[in-house]
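A.B. asks: Fold the following.
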Amino acid sequence: MNEKAPVSIITDGDSSMKFTIEKEFPNAHHRLCAWHLIYNATCNIGKPQLTSMFKKYMLGDYEIDVEMVEEFGVKNKNWILDMYKKRHSWETAHIRRKFFAGFRATSRCEGVNSIIEKYVNSRYNLVEFIQHFNQCIDHIRWKEAQADLTSVNGKPSMQTCFEQLERSTANVYTLSIFYMFQQILVRAASMKVINMRQIGSYVIYSVGLDCTTNEMWHVFFCDIEMEFNCSCMRVESFGIPCEHTVCVLVHKDIDELPRSLTKTAKVGFQNPTGFRWDSLMLSQYSCLMDWFRQLANIACQDNERFIFTREMTMNLLKQFKEEDAI
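C.D. replies: Predicted coordinates for the structure are as follows:
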């Protein structure tokens, strides 16, 4: 992995996986899958009201206290005590500064498994497995290339009062990220800067709703480096600026966001072999692989066709290498 280790890992809580993660990735934050936690709460406790409260504290920005479960009569249950000890692995209040890109469950992994199951099964031998697995990979790459093409060529409609900021963001983010950011812009429209104070090179903005100041967030802004941090820490955990930060940007008449997630993020990606991938190249590669696979299946059945195809391929490969060397 280019000497890089994951910073965030989500599992179902298996003890052997937990041990391995702590050993191999000591700096990674291990999060427990939200779906498995709710399922286990239902199975181990069997009290719908407690499960509902558990879900609220798991997904909301609250810190749970073991005394809160006294009314349900399960305070001394082993599962409750165990989950309380592990609260740093599932409570949003403890996890919000850790980057998980919005994932709370292992659903993405399960989704990939469901796709693979459509192409392979236990009856295949090794050769059949590899052939069908390659078809699965081709399908995934093709869908990704289609999504990239849609994102590059798509032009979303502007829907908020911050049209200039929204339009510049549409040129920076992918379509799927932009649609999520649009909702943040909508929420930012109902907020305002209530107070501000200067501390050194930083300005601290207190941001709240128009109708109340009971709940405020603090955005730290540095003019020198154009750096901003919010007390909600959503950008650290999700990767997209929050509505509080957007409110400050609007207040300061800043109409562009840092280009951390762009439509062309994959264009400049370079793997260890030095090969550069983008959507067009990925599509062409997939097409060529499919055609060459069909050609190989036909040519290998006849010796003359095999020799002819081999010679043509080797000559073509030699020609391309010579052209690239010029």
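
A.B. asks: contacts and neighbour counts: CA atoms only from here.
C.D. replies: Fine.

A.B. asks: for stretch 187-198, which positions count as buried?
C.D. replies: Arg187, Ala188, Ala189, Met191, Lys192, Val193 (16 or more other C-alpha atoms under 10 Å).

A.B. asks: now the strands: where do they sit in this structure?
C.D. replies: Using DSSP state E, the strands found in the chain span residues 8-11, 29-32, 191-199, 202-209, 216-222, 227-230.

A.B. asks: Verify the stated contact: His29 with Thr11.
C.D. replies: No: using C-alpha atoms under 8 Å, His29 is not in contact with Thr11, being 10.9 Å away.

A.B. asks: State the distance from Asn113 to Ile140.
C.D. replies: Remark: distance between Asn113 and Ile140 (C-alpha to C-alpha, to the nearest Å) = 12 Å.

A.B. asks: how about this one, so we can line them up?
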Amino acid sequence: MEKVFRVHKDDVTVEGINSLIIFYVNRKNTLINFMHNLDRALKEYRNNELVADFKSQCSEPMMITSLEVYERFVACCFTRNIFKEIRNEQRAEALNIKVLCTVFDKVEFSMTVLGDLTKDRRVKVDRSKNMFSCSCKLFESRGISCSHIFGAIKFENLLKFPESLIYKRWTKNIKNDFISTTMM
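C.D. replies: As a prediction, the model looks like this:
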């Protein structure tokens, strides 16, 4: 009996690719079976990617957070999967925010979760450069803004999502940019 391996768009990470390869590198499979199964998995992956791209480009998700101005921007800018991840981080209303220090255009905040003061995060904001950094390092590691940064954006009363927090590889139009630069 032949196993079918489903590839989902969310699984395309190094771990997902490794598990895909490990699944197909099997002593029981012949080279022909390996190539056939791998071809089928790639076709399914490409189809899933096309469907996800279509949904990102041609539909708008429901706005469900209290930070609708940011949520709407994130929905317009980022792919649907990244939008969902960022929306999960938009819990800024559940944070206690305290200004620790202000030096010229630089501000440092302390962020704690409502009801849990043990998880203290530090957010640094450079107002002149519109740059944000958080001690949790979610943006640096995954390329999405954390709830602490959303708290700082809200506290700073910014109505526009900062460009410095837009990781280009997660945007809807990255493929268009890539295609237009490689075709010239």
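
A.B. asks: Post the TM-score for the overlay when you can.
C.D. replies: After superposition, the two chains reach a TM-score (TM-score structural alignment, normalised by the length of the second structure) of 0.74; 166 aligned residues with a C-alpha RMSD of 3.3 Å.

A.B. asks: Now tabulate the buried residues of stretch 187-198 of the first structure in JSON lines and tack on distance to Asn297 of the first structure.
C.D. replies: Conversion of these to JSON lines gives the following (distance: C-alpha to C-alpha, whole Å):
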{"residue": "Arg187", "distance to Asn297 of the first structure": "57"}
{"residue": "Ala188", "distance to Asn297 of the first structure": "58"}
{"residue": "Ala189", "distance to Asn297 of the first structure": "60"}
{"residue": "Met191", "distance to Asn297 of the first structure": "63"}
{"residue": "Lys192", "distance to Asn297 of the first structure": "66"}
{"residue": "Val193", "distance to Asn297 of the first structure": "67"}
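
A.B. asks: residues contacting the nearest residue to Phe306 of the first structure once chain neighbours are set aside?
C.D. replies: Leaving aside its sequence neighbours, Phe306 of the first structure sits nearest to Ala299 (C-alpha to C-alpha, 6 or more residues apart in numbering; 4.8 Å). Applying C-alpha atoms under 8 Å, 6 or more residues apart in numbering to Ala299 of the first structure gives the contacts Arg305, Phe306, Thr309.

A.B. asks: which one of those is nearest Cys247 of the first structure?
C.D. replies: When these are ranked by distance to Cys247 of the first structure (C-alpha to C-alpha), Thr309 comes first, at 63.3 Å.

A.B. asks: Alignment lookup: that closest one to the second structure.
C.D. replies: Alignment note: Thr309 of the first structure maps to a gap in the second structure; criterion TM-score structural alignment.

A.B. asks: Thr309 of the first structure: neighbour count?
C.D. replies: Residues lying near Thr309 of the first structure (other C-alpha atoms under 10 Å) number 16.

A.B. asks: Apart from its neighbours in sequence, what residue is nearest it?
C.D. replies: Per C-alpha to C-alpha, 6+ apart, closest to Thr309 of the first structure is Ala299, 6.8 Å.

A.B. asks: And the one you found, how close does it get to Glu311 of the first structure?
C.D. replies: To Glu311 of the first structure, Ala299 of the first structure is 12 Å away according to C-alpha to C-alpha.

A.B. asks: and Gln183 of the first structure, how far is that from Asn214 of the first structure?
C.D. replies: Gln183 of the first structure sits 23 Å away from Asn214 of the first structure, taking C-alpha to C-alpha as the criterion.

A.B. asks: okay, the two: which has more neighbours?
C.D. replies: Neighbours per residue (other C-alpha under 10 Å) separate Gln183 of the first structure from Asn214, with Gln183 holding more: 13 against 7.

A.B. asks: just checking, what residue in the second structure corresponds to that one?
C.D. replies: So Gln183 of the first structure corresponds to Asn88, using TM-score structural alignment.

A.B. asks: Looking at Asn113 and Ile140 of the first structure, which one has more neighbours?
C.D. replies: Counted by other C-alpha under 10 Å, Asn113 of the first structure and Ile140 do not tie: Ile140 has more neighbours, with 15 against 11.

A.B. asks: show me the contacts for the counterpart of Val248 of the first structure in the second structure.
C.D. replies: Using TM-score structural alignment, the partner of Val248 of the first structure in the second structure is Ala152. Counting by C-alpha under 8 Å, 6+ apart, Ala152 of the second structure touches Ile97, Phe109, Val123, Val125.
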